[in-house]
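[1] Here is a sequence together with a model predicted from it:
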Amino acid sequence: MDMQSWLNGAVGGRYGNIIDGVAEEANGNASAIHNPARRDQCLGHFAESSNDDVDRAVTAAHRAWKTWREVPGPERGALLFRAADLLEQRVEELAFILSAEQGKVLAESRGEVMRAAKELRFSAGEASRIDGTTLPSEKRNGFAMTMRAPVGVVAAIAPWNFPIVTPVRKIGPALAYGCTVVLKPANLTPWSAVRLMDVFRDAGIPKSVVNLVLGSGRGAGEALVRHPLVRGVSFTGSTRTGADINAQLARRFVRAQLELGGKNPAVVLSYRDVGPVAKQIASAAFACTGQRCTAISRVVVLDSLADEVTEALTAELAAIRVGPAWDPAATMGPLITEQHRVSVLRNLAAGLDEGARLRFGGGVLDQGALASGHFMEPTLLDRVQPNTKLAREEVFGPVLSVIAVPDADRAFEVANAVEYGLAASIFTRDVDQAFRFMRDSQSGMVHVNHGTASEAHLPFGGVKGSGYGAYSIGHSNQDFFTELKAAYVQA
């Protein structure tokens, strides 16, 4: 199936909220969504939810929670296993939609859908692994134990860079543990969420267990955070917005699960062959056009290795082919919007003003077939100083900085010297250095001799300005989606 032919027959629809199992009509102020690789292509019009819409969705989810929580865990898990199967069966259509509204190349979109299926299967298994403990009682003929209870309605607020896997990462464990959900996708990528709702419906998830409200963060998002029946908010997005959400929730003693920004380092201390190191770093830096929280954006390398590593990275960037998702040769797509491209270019210009040297790329691609999209060259800079804006602040685009340091001690210091702490990589043949970095790195996820790719069964999260609350994906989700209860029994 050809993506462009499929899109020609699929674009232009109008989509509203899905509340209490009913797909509603888009309201009069529905917003148009355009293809970032072809901005003249309107993908559809999507509702802008009101406070009343949000209230109806949360009320429906709360009503459904009273019965969903009583469904045995293995039965809930069976429905999620079925949803994972449907994701795989519909991978091509979902990848077309994902690439059309987000811009990433088809190979990445297919990979995202398949990763979502993996994570959903792990969550399905979690429905049978809700654990507690049994302890000796202080009293004769007594029993003491702990158990878990679902928190209730969860607001799942998702970002635009991973519009399939991130909602699944929130909805899957919520349903496994007995919670119900109101999903608010990013207003730039709502089409994927609409199709994802079809997956859960067709898998047999009862109506109202998952509800969808469309619209902006300032509108629907804020209304969700404020709603008194919402007992948990799982949010992925910027650190600033996450901090604001957490402050609001703390006043009402509502729990938060926050996945926020990153400024992730790759520390390079030694290697047998520089080629695989550069390949790992480039893959982690430029996947999703650098628009992901776990992207490597800093290479902290010993002075003695800096030139060789920089040359190897330059060769990797030269091999990247920028283009639209439907181009089979493309390996990197456009930025999400023109506004975001301007922001990335502004950060790049600031880095050059601070003394960095441009080694590759840095330009806008606006000729020929790329003229109608938000394309930019993959970019590499060296001579970046650790205390500059480019070295410390999140760019969220295809820009990679090389920072040279004299020794391992300084490398570890520079790696930690930012407000973020999401993911970090080290490349070394010295096992002592590797374990020291694993221990001392101020990050939630540490990678040794490979990029910042996570796996579908391990906890995912960060520290410092990169996250707050229970980590997602793994069994750590239990700490967010359930409440701990102690029980005392006298025989």
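    In hand now; what should we look at?

[2] Every contact and neighbour count from this point should use C-alpha atoms.
    Will do.

[3] Strands of the stretch 351-491 of the chain, residue ranges please.
    357-360, 364-365, 375-376, 379-382, 399-405, 420-421, 423-427, 445-448, 463-464, 467-468, 482-490 (DSSP state E, counting those that start in this stretch).

[4] Please convert the ones you listed to CSV, extending it with mean neighbour count and distance to Ala30.
    CSV is the format used below for the strands of the stretch 351-491 of the chain (neighbours: other C-alpha atoms under 10 Å; distance: least, C-alpha to C-alpha, whole Å):
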stretch, mean neighbour count, distance to Ala30
strand 357-360, 17, 41
strand 364-365, 17, 31
strand 375-376, 27, 27
strand 379-382, 22, 36
strand 399-405, 26, 34
strand 420-421, 26, 36
strand 423-427, 29, 37
strand 445-448, 20, 39
strand 463-464, 20, 37
strand 467-468, 24, 32
strand 482-490, 13, 36
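
[5] then this one, side by side with the first:
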Amino acid sequence: MSLKYQYASNSNVYETQNPASPAESLGRYDIPDDAEVAQILERATTAQAQWAKVPGLERGDRLNAFLDAVVARADDIAESVTLEQGKILAEAKGETLKGCAEGRFMVGEAARMGSSPIGTGRPDFSNQVLRRPRGVIFCISPWNFPAMTPLRKICPAVAFGNAVVLKPSQFTPAAAFLLADIAKEFFPDNLIQIAMVSGRKASDIVANGPIQGVSFTGSVDTGRLVYAAAAQNLIPVQLELGGKNAAILNDTNDLPAAVAQIFGAAMQTCGQRCTAISRVLVQKELADETKSQLVERANDIALGHGMESGSQMGPLCNAAHWKDVCDTTSNALSEGAIALAGGGPPEGAGDEGGYFFKPTILGDVQHQSIAGQVEIFGPVLSVLEYDTFDQAMEQLNGTEFGLTSALFSNQNNLVQRFLAESNNGMLHVNHGTVPDNNMPFGGVKHSGVGAYSVGPTAVNFYTSEHAAYIAW
């Protein structure tokens, strides 16, 4: 059988399927055994020692050249994302290019890495704070952004002088393998390697492997396991976890524009984004019209294969996740929420017809409910209503998560209060939850641990700090 992505040489493999047409096999990928994993890690250590000696500006030039090559092959990478993950092609290409744009910013951040003079209390002394590459970074990326998340980890790691061993999701590894193929032209051998290991083996690497840091993006439950394993190895972590993100819609001069922002932030990538808006908290006077406009938009979405030009939303990524979204939404409806639009999969969806799920707007949602608290991670938007802004802020912050949030209001006092009180890592005013390429990306509470990705603070994870005292 001819497969589009063939990275297998033995029978112990992961196989991938097209979630829009699950009978279609796409790729085969070797699962390394314990001896091969040990060799991967040993090679990474050797490559990192070589790479760390390359002047920082040259590292940046080579990373920029790598990113130029990724942009040149963005169509191929985007196709792999759409075929294995399911999202529409425009979204797949968009994530690839965004990952490159973030990477270029990190080149600039790394170029500024050096010694920083610090005042001293002694005569004939000078003090400096030095930064060095950490070493080998083990990166674990999820299935929802198969190109952008690996780039978000690879670029700062390499820019600051580290080596990368990347474990992509077994559902969507093609993009990571394509990136690693491109990297061979620009970096020392084995500086960027792929390890398609099981979750259990990944945990063993984190707990016992010769690595100096672990960067993980995924669920809260798995993040806890990674955190515990890293504690055994006493290595730093960078954890990007889940969210039950809310937008407060308090007042606006242009309700259709605000609704468009909220709906887009809720439904992009079929709602499979950690930063997706999954709750909209609406001032009661705006609630009826807001729900009407959301329902109209949901009913207008065309589901379909991500490679087809008329498709506006692809399928969910895999069978297990599709079933979870179906079951959780069904439980929310049984609990009392009302499906104003959607509410489940279209007729014929599933293992034969693809893992599609209708864009869903839930009304009559209570704060302490499944629809108000659980990260469904699908195209499901819960509408909650409030009387006072105090209630809105209480609901906004009243989950275990703290990733991102939004406020739509023209009242400066409410904007300032939101900026001061929203217990989230990222705050947006009068727009959706799409971050800029140069801003810190991360969360608080159960949404993240460690230095944020991208941004000027990423250096705190990808380098170690050293205090130097010089007497003369």
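    Yes, it's here. Every value quoted in this text rests on a predicted model; they were computed, and no experiment measured them.

[6] Save the strands of the stretch 351-491 of the first structure as TSV, and put in distance to Val182 of the first structure too.
    Supplementary listing: the strands of the stretch 351-491 of the first structure in TSV, determined by distance: least, C-alpha to C-alpha, whole Å:
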stretch	distance to Val182 of the first structure
strand 357-360	44
strand 364-365	39
strand 375-376	34
strand 379-382	39
strand 399-405	35
strand 420-421	29
strand 423-427	29
strand 445-448	28
strand 463-464	26
strand 467-468	21
strand 482-490	17
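
[7] Would you map the helices across the stretch 201-350 of the second structure?
    With DSSP state H, counting those that start in this stretch as the criterion, the stretch 201-350 of the second structure has helices at 220-233, 255-267, 284-300, 319-335.

[8] Give me the residues contacting the second one.
    Same thing as helix 255-267 of the second structure. 247, 249, 252, 276-278, 280, 290, 293-294, 297, 359, 378-381, 408, 430-434 (C-alpha atoms under 8 Å, 6 or more residues apart in numbering).

[9] repeat for stretch 76-89 of the first structure
    Under C-alpha under 8 Å, 6+ apart, the answer for stretch 76-89 of the first structure is 113-114, 116-118, 120-121, 123-128, 172, 175-176, 178, 199-200, 202-205.

[10] now with 6 Å?
    117, 120-121, 124, 127, 176, 200, 203 (C-alpha atoms under 6 Å, 6 or more residues apart in numbering).

[11] do the same with stretch 379-393 of the second structure
    Counting by C-alpha under 6 Å, 6+ apart, residues outside stretch 379-393 of the second structure touching it are 267, 270-271, 278-284, 359-363, 365.

[12] From those residues, pick the one nearest Asn412 of the second structure.
    Gln283 (16.7 Å; C-alpha to C-alpha).

[13] What's the match for the closest one in the first structure?
    Mapped onto the first structure by TM-score structural alignment, Gln283 of the second structure lines up with Leu302.

[14] again with Ala69 of the second structure
    Ala69 of the second structure maps onto Leu86 in the first structure, by TM-score structural alignment.

[15] Any idea how many residues pack against that match?
    18 (other C-alpha atoms under 10 Å).

[16] Assign a three-state SS to it, would you?
    helix (DSSP: H, G, I helix; E, B strand; the rest coil).

[17] how close does it sit to Val181 of the first structure?
    Computed with C-alpha to C-alpha, to the nearest Å, the distance linking Leu86 of the first structure and Val181 of the first structure is 20 Å.

[18] Ok, Trp6 of the first structure next?
    Distance, Trp6 of the first structure to Val181 of the first structure, by C-alpha to C-alpha: 31 Å.

[19] Quick check on those two: which one has the bigger neighbour count.
    Val181 (30 against 13).

[20] which element is the more buried one on?
    Secondary structure assignment for Val181 of the first structure, by DSSP states H and E: strand 180-184.

[21] Tell me the helices and strands packed up against that strand.
    strand 153-157, strand 210-212 (3 or more C-alpha pairs under 6 Å, 6 or more residues apart in numbering; DSSP states H and E).

[22] let's see 10 Å
    strand 18-19, helix 51-68, strand 153-157, helix 165-176, helix 190-202, strand 210-212, helix 222-226, strand 230-236 (3 or more C-alpha pairs under 10 Å, 6 or more residues apart in numbering; DSSP states H and E).

[23] And the contacts of helix 255-267 of the second structure, which of them are buried?
    247, 249, 276-278, 280, 290, 294, 297, 359, 378-381, 408, 430-433 (16 or more other C-alpha atoms under 10 Å).

[24] quick one, longest helix in the first structure?
    Assignment by DSSP state H gives helix 106-126 as the longest helix of the first structure.

[25] how close does that one sit to the second structure?
    After superposition onto the second structure, helix 106-126 of the first structure sits on average 1.0 Å from its aligned residues (mean C-alpha distance after the TM-score superposition for the first structure).

[26] Show residues contacting whichever helix or strand comes after that helix.
    For helix 106-126 of the first structure, the following helix or strand on the C-terminal side (DSSP H and E) is strand 134-136. For strand 134-136 of the first structure, the surrounding residues in contact (C-alpha atoms under 10 Å, 6 or more residues apart in numbering) are 142-147, 486-487.

[27] can we see that at 6 Å?
    Contacts for strand 134-136 of the first structure (C-alpha under 6 Å, 6+ apart): 144-145.

[28] most tightly surrounded among the helices of the stretch 201-350 of the second structure?
    helix 255-267 (a mean of 21; mean count of other C-alpha atoms under 10 Å).

[29] burial count for the alignment partner in the second structure of Arg231 of the first structure?
    Residue mapping for Arg231 of the first structure onto the second structure gives Gln212, with TM-score structural alignment as the criterion. Gln212 of the second structure has 23 neighbours, counted by other C-alpha under 10 Å.

[30] Would you check that Gln212 of the second structure makes contact with Val136?
    Yes. Look at Gln212 of the second structure against Val136 with C-alpha atoms under 6 Å: they come within range, at 5.5 Å.

[31] can you tell me which residue in the second structure aligns to Val446 of the first structure?
    So Val446 of the first structure corresponds to Leu427, using TM-score structural alignment.

[32] looking at it, its match is touching Leu407, isn't it?
    No. Contact between Leu427 of the second structure and Leu407 fails when scored by C-alpha under 6 Å: they sit 8.1 Å apart.

[33] Next one: the aligned partner of Thr241 of the first structure in the second structure from Gly448 of the second structure, what distance?
    Correspondence of Thr241 of the first structure to the second structure, assessed by TM-score structural alignment: Thr222. From Thr222 of the second structure across to Gly448 of the second structure, the span is 12 Å (C-alpha to C-alpha).

[34] again with Ala110 of the second structure
    23 Å.
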